[in-house]
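Engineer: The following block contains a protein sequence and its predicted model.
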Amino acid sequence: MDRAGVGKATAATAVCVTGAGGFIASWLVRRLLAGGDYAVHGTVRDPSDPKNDHLRTLDGGGERLRLFKADVLDYSSVASAVAGCAGVFHVASPCPAAKSTNPEVELLAPAVTGTLNVLRACREAGVRRVVVVSSVGAVFINPNPPEGPTMDEHCWSDEDYCRSTENWYCLSKTLAEREAWAYAEETGLDVVTVCPPLVFGPLLQPTVNTSSLFLIRYLKRDGVDAMDDRVRNMVDVRDVADALVLAYERPEAAGRYICSAHARKVSEMVSVVRSLHPDLNCQNKFVQLVGDEKVFSSEKLQKLGWKFRTMEETLNDSVESYMSARILS
């Protein structure tokens, strides 16, 4: 692959962000607009929907942000948004809060076909590099994991095991990332993937995303007597946005990158929140579990220059955001 054309933008280079109104994508759009180097084409389902208004109010949004009505399953709409862009960040991917009743339609087709449509459009438009947001869900769901607690970019989730356990989200991310690499190998398109775990941090969008709902569930008792105290891997959404820009701008970036900052038991996370916000009625009963819990190595991404926030900063900023939005009180 020719990586010579990849690098930091000059003169407001145009890049596209799919699913621009989502949690990670909103912070990525903010990050790209902030320096003045980029003009952003953001794809959304409906540019006139008020839930996308937060994008227009970002610094630089009035001058260097264009919202395109696009569905990743509609190739022509994706191609229109990608046209004229030097780089593309494919962030859009379904992540339902509840169990899917029709995974083929709700999860698998949008993830796999949508990713291939984006990659095809990128190749046709002569895009220099595509950064695909995958997930550690494409890394660790495997009945025969490697020995030791740490998993890295060489690890893949087992597709058959995902199907047999009906883990449709992780299957969708695994299939989509596999297809991305197959397409890159076949066509020579420059693709880099980034795999975050649970993503926390302050909200920009008016809706609550699935990762944030996960944290909120542990902070609100809501009549639940006790919760499983598993080790969870987490990362700040602002640090994910930084990682995605690094993966695009650094010419030497290649392959997969795990983007995980902290591995902590849920009880430890809640304890941190309780110490920072003692008035919150947080969950205080947990069921201790014993199992083969995994942590993810971000060493490869750190060698690229990535840094991350402390867990305390991420959790505090998350909670203050939820309180400001009256999600927590």
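Structural biologist: That came through fine. Numbering: from 1, shown residues only.
Engineer: When you work out contacts or count neighbours from here on, use the C-alpha atoms and nothing else.
Structural biologist: OK.
Engineer: For stretch 42-51, which outside residues touch it?
Structural biologist: Residues outside stretch 42-51 that contact it (C-alpha atoms under 8 Å, 6 or more residues apart in numbering): 16-21, 29, 52, 65-71, 78, 81, 205-207.
Engineer: Would you list the buried entries among those?
Structural biologist: For the contacts of stretch 42-51, a neighbour count by 16 or more other C-alpha atoms under 10 Å gives the buried set as 16-21, 29, 52, 65-71, 78, 81, 205.
Engineer: taking those one by one, which sit in helices?
Structural biologist: Of the positions in those, 29, 78, 81 sit in helices, assigned by DSSP state H.
Engineer: out of those residues, which one sits closest to E313?
Structural biologist: V29 (21.5 Å; C-alpha to C-alpha).
Engineer: that older thread, nearest to A39, of the ones in helices among the buried ones among the contacts of stretch 42-51?
Structural biologist: Checking those one by one against A39 (C-alpha to C-alpha), the nearest turns out to be V29, at 9.4 Å.
Engineer: Quick one: residues contacting the closest one.
Structural biologist: Counted by C-alpha under 8 Å, 6+ apart, V29 has contacts 17, 20, 40, 42, 55.
Engineer: this is the other structure I want to compare:
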Amino acid sequence: MESISDKPLVLVTGISGYLGSWCAKKAIDSGKYKVRGSVRDKDNKEQMEILEEGFGGDFKDIEIVSADLRDEESMANAVHGCDYIIHVASPLPLTTPKNFEKEVIEPAVNGVKYVLQASVRSTVKKVIITSSANTVQDQLKGDGTYGKDSFIKEHKGMNGYYRSKNRSEKFAFDFMRSLSKEDRTFEMCVINPGIIVGTTFLRNAKGAVLGLFTDALNGKKISLPQTYYPHSDVQDCGDAHVNAIELGEDLCRYPLASGNMKFRAYFDYIKEEFEPKGYKIRHSELSKCTIWIGSLFNKDAKNFLWQWNVKAFMDGEYAAKKLNLTYKDARESSIDLANSLINLGLVNQPKKK
């Protein structure tokens, strides 16, 4: 019987995040790998307690290291001795900061840069990088279906997060193609998820979608943009990253989408499922006029204008076939996420009549 020490070592950067935690869990559950997970500060007692609570009995087998996307040495130390890297960590601000170049774009690009540089002539055999649907579906170009060969150009309407994904993915491919034959000692591929929804097992998992789900289940009225997105279940995303270790082809991109839908549909699903159980889900769509007025004062509102009701869809069939995925649909993912938030105590229980 193979001991855990004999298994290949996989580094998952950003293991304390929504997606990173699932990548680590899927790697462990496969039985094929031992896992090293990076966090910004492993001496953060509260964060470690949350990780231990979430991973349960598996936590004792995870090696936790400190690594900061802005610090080359710490990233190189995290990479040292690994066989594979799943690089998920990237800044994901809930609102666009004033200096998004320094606070969002630079750390995202440098994180990719430091991981790839440290992998040259090392023990690393493959790097899997988490990118985004935002580098694939061209909402500025307009309606249509976009796949693995579509890479959009950066434009003025992009917010800091979109730009960070665009530039970091472009950097990754440029870096790999610039390496000499002697330095091309590992492979690299990219996973491009859409809107990520589904079960969370960490009670501090963050993200705009998780926040909106929590608010909706707690009875707060939420106003939504009229935008369309590709859907990706978080567990499908985890499977995609782990399966790419063996199945991902060098310099290939894998857009993940079980379907494409209007954003409000997620909240229609939980309204249908949870209102009969006593929860009050109050959501509505904003008008374009409201968003336009808001865009004069708010960068995040401005970001929605060029996406407004554009049906720029993403094709996820290639990734499903190549990475051996069976996608969950958006309704199932929505209900899974809502139930997990309730089970983690992040949602107020409805009052009994």
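Structural biologist: Looks like it arrived, so ask away. Values in this document were obtained by computation on a predicted structure and should not be read as measured data.
Engineer: Tell me how the two chains score on TM-score.
Structural biologist: Once the chains are laid over each other, their TM-score by TM-score structural alignment, normalised by the length of structure 1 reads 0.87; 315 aligned residues with a C-alpha RMSD of 2.4 Å.
Engineer: In structure 2, which of the contacts of V29 of structure 1 still touch?
Structural biologist: For the contacts of V29 of structure 1, the subset whose aligned partners also touch in structure 2 (both residues aligned by TM-score structural alignment, their matches' C-alpha atoms under 8 Å) is 17, 20, 40, 42.
Engineer: Which residue ranges of structure 1 form strands?
Structural biologist: 13-17, 38-44, 65-69, 87-90, 129-133, 150-151, 191-195, 198-200, 227-229, 231-236, 255-258, 262-265, 286-288, 295-296 (DSSP state E).
Engineer: May I see the ones you listed organised as TSV, with distance to N144 of structure 1 added?
Structural biologist: Compiled in TSV, those are given as follows (distance: least, C-alpha to C-alpha, whole Å):
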stretch	distance to N144 of structure 1
strand 13-17	35
strand 38-44	38
strand 65-69	43
strand 87-90	30
strand 129-133	25
strand 150-151	12
strand 191-195	20
strand 198-200	22
strand 227-229	23
strand 231-236	19
strand 255-258	20
strand 262-265	21
strand 286-288	23
strand 295-296	15
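Engineer: List the contacts of the corresponding residue of structure 1 for W22 of structure 2.
Structural biologist: W22 of structure 2 maps onto W27 in structure 1, with residues paired by TM-score structural alignment. The contact partners of W27 of structure 1, by C-alpha under 8 Å, 6+ apart, come to 204, 237-238, 241.
Engineer: Just the closest of the residues you listed to G114 of structure 1, please.
Structural biologist: Of all these, G114 of structure 1 sits closest to A241, with 21.2 Å by C-alpha to C-alpha.
Engineer: how about the contacts of V29 of structure 1 in a markdown table, adding distance to W181 of structure 1?
Structural biologist: Formatted as a markdown table, the contacts of V29 of structure 1 follow (distance: C-alpha to C-alpha, whole Å):
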| residue | distance to W181 of structure 1 |
| --- | --- |
| V17 | 19 |
| A20 | 23 |
| V40 | 25 |
| G42 | 24 |
| L55 | 31 |
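Engineer: from the residues you listed, which single one is nearest M151 of structure 1?
Structural biologist: Using C-alpha to C-alpha, V17 is the member of the contacts of V29 of structure 1 that sits closest to M151 of structure 1, with 28.5 Å.
Engineer: Show the contacting residues for the closest one.
Structural biologist: Counting by C-alpha under 8 Å, 6+ apart, V17 of structure 1 touches 25, 29, 40-43, 88-91.
Engineer: how about it, what's its partner in structure 2?
Structural biologist: Using TM-score structural alignment, V17 of structure 1 lines up with V12 in structure 2.
Engineer: How about E104 of structure 1?
Structural biologist: In structure 2, E104 of structure 1 lands on E101 (TM-score structural alignment).
Engineer: you'd agree its match is up against G160?
Structural biologist: Yes. Taking C-alpha atoms under 8 Å as the definition, E101 of structure 2 is a contact partner of G160 at 7.0 Å.
Engineer: who's more crowded, these two?
Structural biologist: Higher neighbour count among E101 of structure 2 and G160: G160, with 26 against 15, using other C-alpha atoms under 10 Å.
Engineer: Could you count how many residues lie near the nearest residue to that one once chain neighbours are set aside?
Structural biologist: Closest residue to G160 of structure 2 apart from its sequence neighbours, by C-alpha to C-alpha, 6 or more residues apart in numbering: F100 at 5.4 Å. A count of neighbours around F100 of structure 2, defined by other C-alpha under 10 Å, yields 17.
Engineer: what's the answer for the one 3 residues further on, then?
Structural biologist: Here the count is done by other C-alpha under 10 Å, and E103 of structure 2 has 17 residues near it.
Engineer: Also K221 of structure 2?
Structural biologist: Number of residues near K221 of structure 2 (other C-alpha under 10 Å) recorded here: 15.
Engineer: So in structure 1, which helix runs the longest?
Structural biologist: Every helix in structure 1 considered (DSSP H), the longest is helix 168-187.
Engineer: Which elements pack onto it?
Structural biologist: In terms of contacts (3 or more C-alpha pairs under 8 Å, 6 or more residues apart in numbering; DSSP states H and E), helix 168-187 of structure 1 is packed against helix 109-125, helix 159-164, strand 191-195.
Engineer: out of the contacts of V17 of structure 1, which ones does structure 2 keep as well?
Structural biologist: Kept across both, from the contacts of V17 of structure 1, using both residues aligned by TM-score structural alignment, their matches' C-alpha under 8 Å: 25, 29, 40-43, 88-91.
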